[in-house]
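K.L.:
missing the sequence, but the structure's below:
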């Protein structure tokens, strides 16, 4: 069988089952593991699959990352529900980190005015919280990415190292077996340090981000404690999350919050 014929069959399987194992390809087509991996590499290069350890997941179509203001215009009801559920996890006296993402901004907007400490590299989060009299804000100083509204650089990372917090709330462009990913490496290095400083890592991601991988990986799935999303993940992806002990909280519009 020619490679293109194998790729067609593999792609059909991915669209039906959302994942495939190298061992399955070897067994079905009587090919070596190296050949199976080359097939998956070709599908990944085409944007049809995301390679994982031992196989691949179905890739979602990627879209260009618009600037922060543009993404705010697209904040959906799903993201608002996710943000409200995340805000309900913030309690008086806690120290938290909020990153510079639009889904986390939905959490910020839903936060009550309670006595807590917030560390952030987002000028938007700091501006919103500046009207909350009880919230103590620590804005991390560094180089400003004007388009995407976050502060980054060595000074931000070094300052982060001095804080120990209860929780960090993070946005992503992709959550897959490969971990948490986003488009901008500069923001990724900051988020990576945020993960290290928090006792509990909470990821906010609507269903379009699940099973998707973007350019820069800043954390592994085993680093994540809680994933808040708007729809239950597919059975295949739920299995992956369970293997990494990630608790899934679902802000479902019809059924209410579930876990």
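P.N.:
That came in fine, so what should we check first? No experiment lies behind these values; they were computed from the predicted model shown.
K.L.:
use CA for all of it now, contacts and neighbours both
P.N.:
Fine.
K.L.:
what are the ranges of the strands in the stretch 1-150 of the chain?
P.N.:
Under the criterion DSSP state E, counting those that start in this stretch, the stretch 1-150 of the chain carries strands at the ranges 19-21, 49-52, 55-58, 95-98, 116-120, 135-139, 143-145, 150-152.
K.L.:
quick one: which of the ones you listed is nearest residue 200?
P.N.:
Nearest to residue 200, of all the strands of the stretch 1-150 of the chain, is strand 95-98, at 9.4 Å by Cα to Cα.
K.L.:
list the helices and strands that closest one packs on?
P.N.:
The contact analysis (3 or more Cα pairs under 8 Å, 6 or more residues apart in numbering; DSSP states H and E) places strand 95-98 against strand 116-120, strand 165-171.
K.L.:
Check the ones you listed for me and report the most buried one.
P.N.:
Highest mean neighbour count of the helices and strands packed on strand 95-98: strand 165-171, a mean of 23 (counted as mean count of other Cα atoms under 10 Å).
K.L.:
one more structure, for comparison:
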């Protein structure tokens, strides 16, 4: 099981029980004590849980978005594949809106190969990576820095984004299914909705673990996106359902 899946499983349990002892949590998660302890250290570091006297207590049940460093360590190969595929849709002299996701951060080497780009982002990590390139004019949203995420959110950030018009927006999600595209955070949902509104074309960067999944907040329906780029070919049923709504699905070795 992936680390983010384990963390999500622990949070699901705590959202139901609020407080649980370690032995019970071991039995419910089927994790070893050492693995469970490492996962709890991550969650405690992100202020989602509190450990004391052999018990684990939920701190904030409304936040299921894990921190940037946790997310960036997962599915690295998938993110590299997605970024390489996405690079085919980045050209010189373009204005791009790019979200703060760890997947989008892998676009950085391909951005640095282009000339005369405008990049508008709410992501600190991406902005810092491309900051030294004189061929990229970078605009970063102002607003509230979301703890541990490297992401700037809130009304100020949304208003900032509203002043731009981009050729393409590259955004990620927590899940996509037959009913729409989903996020775990209401703040991130609001920011990405604004990004969608400001771009001529919207490309969703989505690894295979997020397909046919949902989350707490519905970000948009399929008509709001033009393309999905993923690392592994989805089921024929999923591809056909997307194509019926005008969404192109791009994946590795599509030509084979």
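P.N.:
All right, it came through fine. Small disclaimer: the values here were computed from a predicted structure and weren't measured.
K.L.:
Dump the strands of the stretch 1-150 of structure 1 into CSV; add distance to residue 192 of structure 1 as well.
P.N.:
What follows is the strands of the stretch 1-150 of structure 1, written out as CSV (distance: least, Cα to Cα, whole Å):
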stretch, distance to residue 192 of structure 1
strand 19-21, 27
strand 49-52, 21
strand 55-58, 24
strand 95-98, 12
strand 116-120, 13
strand 135-139, 17
strand 143-145, 17
strand 150-152, 12
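K.L.:
Of these, which is nearest residue 207 of structure 1?
P.N.:
Closest among the strands of the stretch 1-150 of structure 1, using Cα to Cα: strand 55-58, at 14.0 Å.
K.L.:
what range in structure 2 does that closest one sit on?
P.N.:
Alignment of strand 55-58 of structure 1 against structure 2: no match, by TM-score structural alignment.
K.L.:
for the helix or strand harbouring residue 228 of structure 2, the distance to its chain's centre please.
P.N.:
Using DSSP states H and E, the element containing residue 228 of structure 2 is strand 227-229. Chain-centre distance of strand 227-229 of structure 2: 14 Å, with Cα atoms, centre = their mean, to the nearest Å.
K.L.:
In it, which residues are buried?
P.N.:
Going by neighbour count (16 or more other Cα atoms under 10 Å), the buried part of strand 227-229 of structure 2 is 227-229.
K.L.:
Superposed on structure 1, what's the mean shift for that strand?
P.N.:
Superposing on structure 1 and averaging over aligned pairs (mean Cα distance after the TM-score superposition for structure 1), strand 227-229 of structure 2 comes out at 0.6 Å.
K.L.:
got a list of contacts for that strand?
P.N.:
The contact list for strand 227-229 of structure 2, computed with Cα atoms under 8 Å, 6 or more residues apart in numbering, reads 82, 85-86, 202-207, 247-251.
K.L.:
Sort out for me which of the residues you listed are in helices.
P.N.:
Residues of the contacts of strand 227-229 of structure 2 located in helices (DSSP state H): 82, 85-86.
K.L.:
What ranges does the stretch 151-256 of structure 2 have for its strands?
P.N.:
151-153, 166-172, 175-177, 180-183, 199-205, 217-220, 227-229, 248-250.
K.L.:
With distance to residue 9 of structure 2 as added columns, please give the ones you listed in JSON lines.
P.N.:
Formatted as JSON lines, these follow (distance: least, Cα to Cα, whole Å):
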{"stretch": "strand 151-153", "distance to residue 9 of structure 2": "24"}
{"stretch": "strand 166-172", "distance to residue 9 of structure 2": "21"}
{"stretch": "strand 175-177", "distance to residue 9 of structure 2": "16"}
{"stretch": "strand 180-183", "distance to residue 9 of structure 2": "17"}
{"stretch": "strand 199-205", "distance to residue 9 of structure 2": "24"}
{"stretch": "strand 217-220", "distance to residue 9 of structure 2": "18"}
{"stretch": "strand 227-229", "distance to residue 9 of structure 2": "26"}
{"stretch": "strand 248-250", "distance to residue 9 of structure 2": "29"}
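K.L.:
show me what contacts the residue nearest in space to the middle of structure 1?
P.N.:
Centroid-nearest residue in structure 1, with Cα atoms, centre = their mean: residue 172, separated by 3.0 Å. Contacts for residue 172 of structure 1 (Cα under 8 Å, 6+ apart) come out as 101, 180-182, 203-205, 209.
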